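Undergrad: Pasting the sequence and the predicted model now:
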Amino acid sequence: MDAAELREVLSPEGLRLLDSLPAYGSRDDVVRTVSELRAAGHPPAMVAAVLNQSRLRGRAAAKFGPFAARMLFTEAGLEQATRLSVASLHAGRFRSAGATRIADLGCGIGADSLALAGLDLGVLAVERDEVTAAVAAYNLAPWPAVTVENSDATSVDLSSVDAAWLDPARRNERGRLHDPSDWSPSLDFAFGLAEHMPVGVKLGPGIDRDLIPADAEAQWISVDRDVVELGVWMGAVARPGIRRAALVIGQHGAAELTGGADSDDVEVGDLGTYLYEPDGAVIRARLIGDLARAIGGRMVSPGIAYVTADAPVDTPFASRFRIVDRFALDERKLKKELAARGIGTLEIKKRGVDIDPALFRKKMALKGDGSATLFLTRIADRHTALLAVRD
């Protein structure tokens, strides 16, 4: 969104028109809506702007629920915004630590500020991009304790806050920025604030772990098995004795595995009846060993993030599969086996082997009504295929 599009949306007529639109539908529905709005006399630029916002509101419902229906978005802002369910957990940390006014530095469209304000905390929301700051100001207008400032996070006056939350921008108009010193604000600036106040920093889950301060709590969060972020917590917002955490959010609710450090893997053992695939947050946090010990499991192979066990144990921290058969990783043999079993739908998972699952699936020429999961991995230094079903 540029400034001209924002002006169209923020005009009284634009806002009335946006709120009057039905849910964004199929392409045919949109073409018909455009024709109807143009026929009603609405300017083309306004029609385009409000329809784009209607589309973004529809996409935003997955992150913001019913709040999305009254918010404004930019394409990049929505993509980068924290899910409201996760942002509320961030806000709870600050409230539990006794913070009363938090600086949200690099607030984007205001997702984390919204969650903080929802807990009656004061917020100084700072955003460098002018259009994005205006969108944040609109989204946060219902909360009088929030101040939105269009400014650079590194130069804003922080004397009125007692804690800070940062989500450094890791992209610019040329693409992804790989050097943390080029982020906005830089990682050094973000971590340096912890010398003065409690600080939380949102980072990508695949960040180089060597960049995480030794005295910080690192919490990886997954939502519905998708690892969405790494939160680095310092000062009073970090929990005593916890350096690694995996928070898993799903249909079961929220569950967390924590440790004072990376956990040691359990020993490698014989393949059992069940295979457990640890949640990505558990893998990122390097707490696979603690998970394996909790379910009485063993590693299938050194350095491979699969755990095997003889008994089924329910755990929110891993998906469980019952092993049906074991084969050498031979394409022709596997194709025959799958055909003989009538497997037409095949989920392929791989670790420790250099195989493209999509290409491999095509080679299997699947036919039939059956479904299964195929694990392609290494066991006892041999490339192995495990046919399994979700348990």
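TA: Perfect, thanks for sending it. Values in this document were obtained by computation on a predicted structure and should not be read as measured data.
Undergrad: going forward, measure contacts between C-alpha atoms and count neighbours the same way
TA: OK.
Undergrad: hang on, residue 33 in a helix?
TA: Yes: inclusion of residue 33 in a helix is indicated when DSSP: H, G, I helix; E, B strand; the rest coil is applied.
Undergrad: residue ranges of the helices in this structure, please?
TA: Secondary structure of the chain (DSSP state H): helices at 3-10, 12-20, 27-39, 44-64, 75-80, 84-96, 111-118, 130-140, 187-192, 280-285, 288-294, 331-340, 357-363.
Undergrad: Put this next to the previous one:
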Amino acid sequence: MARVAVPDDTPNPAPAPAPAPSSQGRAAADPEVDAFLALLTPTGQRLLTELRDYDPADELAVATRLRRDHPAGLVSAALGQARLRQRAAAKFGQDAERMYFTPDGVEQSTRRVVADHRAARVVALGVRRLADLCCGIGGDTLALARAGVRVLAVDRSPLTCAVLRANAEALGLADRVEVRCAEVDEVPVVPGEFDAVFVDPARRGGRGRVFDPEAYSPPLSWAVELAARMPNAALKIAPGVPHEAVPKDAEAEWISVNGEVKEAVLWFGADVTPGAVRATLLPAGDTITGGGHPAPPAGPVLRYLYEPDGAVVRSHLVAELAEQLGARLVDPTIAYLTADELRPTPFARAYQITDALPFNLKRLKALLREREVGTLTVKKRGSPVEPEELRRRVRPKGPNSATVFLTRVEGAPTMLLGRPADG
């Protein structure tokens, strides 16, 4: 689900007129689709406008009032859409007020900052026509269209396709987006007709998240075979995918947003360095690359501790970061770095360490009491102790703050006490 960047100073256009209800892409009536299309009628649009700023805590009273003048089914659909728009604001910003969603679409769609980043890279490759397979409600499709790419968006869900059509219309992008409701393996995607393909396979099943790439829908191997036939390709995968599952002719990129890892993408094409690995930090766009760098040595904790961004850890680029920082590992199996010199970096958070002690709950409690620490941030890597349990047992109290790291140093359970190096 890809998106494309829009300059921050671009004014939001007025909401587009609602498209007329259509059965395009449907062989037979679908109650879910019909309920959604009712929201695109003038009456449905008025209801959505009225509910734009409603408080979900007042939903019962609001629903009772609206049902006096409107069918109960339409009111229910409008309230549901209003709730989804409020949830989607975290991913789509102000566009969420004009867009349409499904519950799965809100949860699984690419957030705009990630889609904008990906779309910019696609455009830099010279792509003008792209097939977005498993497009969902259109996070990536809309971003690509905003960037000037013409997109064939394919999804097997009639409701999802109807929602994407409405989104393209509402955002003024319908002339660049063709939506096709079909199984992705039934749609011919060939070089010449398309410059690139983007595949975002379903990674959830009846029992929740799917971790085996061959259990994706469609399987990763199917998407890789398709990518091999195209001039350019990008395949979205789970960020926890084993590195052994990454094809050797792909570049793997892990992406985090404000320090939280969101996704991984496999890139294929002439401009890709096979086997390369990349970590990208958004919204700033900082990138670190590498692959195959020897692991740094491990040793005792020095004055500063660096906590690498999750994208750096998932991409196995801790060694490259250690070289930039002149740092070493605190333990061969733990992704914490330590150094005597503080070097600014966007790829890790730095802490000044005041105490490095063998793990001992009583000693920690006494130390916190002595320093009047009432605000305690607990971080852990390689420790079985849960942060909330530790806070409950030490009962911090006082005006000061501190950070404690529960980890291993040279194989031994250790607690490190410190504070952020930036204040």
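TA: Perfect, thanks for sending it. None of these values were measured; they are calculated from a predicted model.
Undergrad: overall similarity of the pair, as a TM-score.
TA: In this superposition the chains share a TM-score of 0.94, using TM-score structural alignment, normalised by the length of structure 1; 385 aligned residues with a CA RMSD of 1.8 Å.
Undergrad: just to revisit the earlier point, of all the helices of structure 1, which one is nearest residue 313 of structure 1?
TA: helix 288-294 (9.2 Å; CA to CA).
Undergrad: give me the stretch of structure 2 that that closest one matches.
TA: Mapped onto structure 2 using TM-score structural alignment, helix 288-294 of structure 1 covers residues 318-324.
Undergrad: What residues sit buried inside the matching stretch?
TA: 318-322 (16 or more other CA atoms under 10 Å).
Undergrad: do the same with stretch 88-108 of structure 2
TA: 88-89, 91-92, 95-102, 105-106, 108.
Undergrad: can you check stretch 371-382 of structure 1 too?
TA: For stretch 371-382 of structure 1, using 16+ other CA under 10 Å, the buried residues are 371-379.
Undergrad: Among those residues, which ones are in strands?
TA: Among those, the members found in strands (DSSP state E) are 371-379.
Undergrad: do you know how far the equivalent of residue 300 of structure 2 over in structure 1 is from residue 352 of structure 1?
TA: Residue 300 of structure 2 maps onto residue 270 of structure 1 when the alignment is built from TM-score structural alignment. Taking CA to CA, to the nearest Å as the measure, residue 270 of structure 1 falls 18 Å from residue 352 of structure 1.
Undergrad: do the same with residue 138 of structure 1
TA: Going from residue 138 of structure 1 to residue 352 of structure 1 by CA to CA gives 48 Å.
Undergrad: what do you get for residue 36 of structure 1?
TA: Distance from residue 36 of structure 1 to residue 352 of structure 1, by CA to CA: 56 Å.
Undergrad: more crowded one of those two?
TA: Taking neighbours as other CA atoms under 10 Å, residue 36 of structure 1 and residue 352 compare with residue 352 leading, 16 against 12.
Undergrad: Hmm, residue 304 and that one touching each other?
TA: Yes: contact between residue 352 of structure 1 and residue 304 holds when scored by CA atoms under 8 Å: they sit 6.5 Å apart.
Undergrad: Determine the residues that are contacts of both of those two.
TA: residue 378 (CA atoms under 8 Å, 6 or more residues apart in numbering).
Undergrad: can you tell me which residues contact residue 246 of structure 1?
TA: 219-222, 256-258, 281-282, 284-285, 287.
Undergrad: what residue of structure 2 takes the place of it?
TA: Using TM-score structural alignment, residue 246 of structure 1 lines up with residue 279 in structure 2.
Undergrad: For that match, which non-adjacent residue is closest in space?
TA: For residue 279 of structure 2, ignoring the flanking residues on the chain, the nearest one in space by CA to CA, 6 or more residues apart in numbering is residue 254 at 4.9 Å.
Undergrad: Under the alignment, what does the one you found map to in structure 1?
TA: That one, residue 254 of structure 2, aligns with residue 220 by TM-score structural alignment.
Undergrad: How about residue 375 of structure 2?
TA: Residue 375 of structure 2 maps onto residue 345 in structure 1, by TM-score structural alignment.
Undergrad: Its match: how many residues sit nearby?
TA: Around residue 345 of structure 1 there are 16 residues (other CA under 10 Å).
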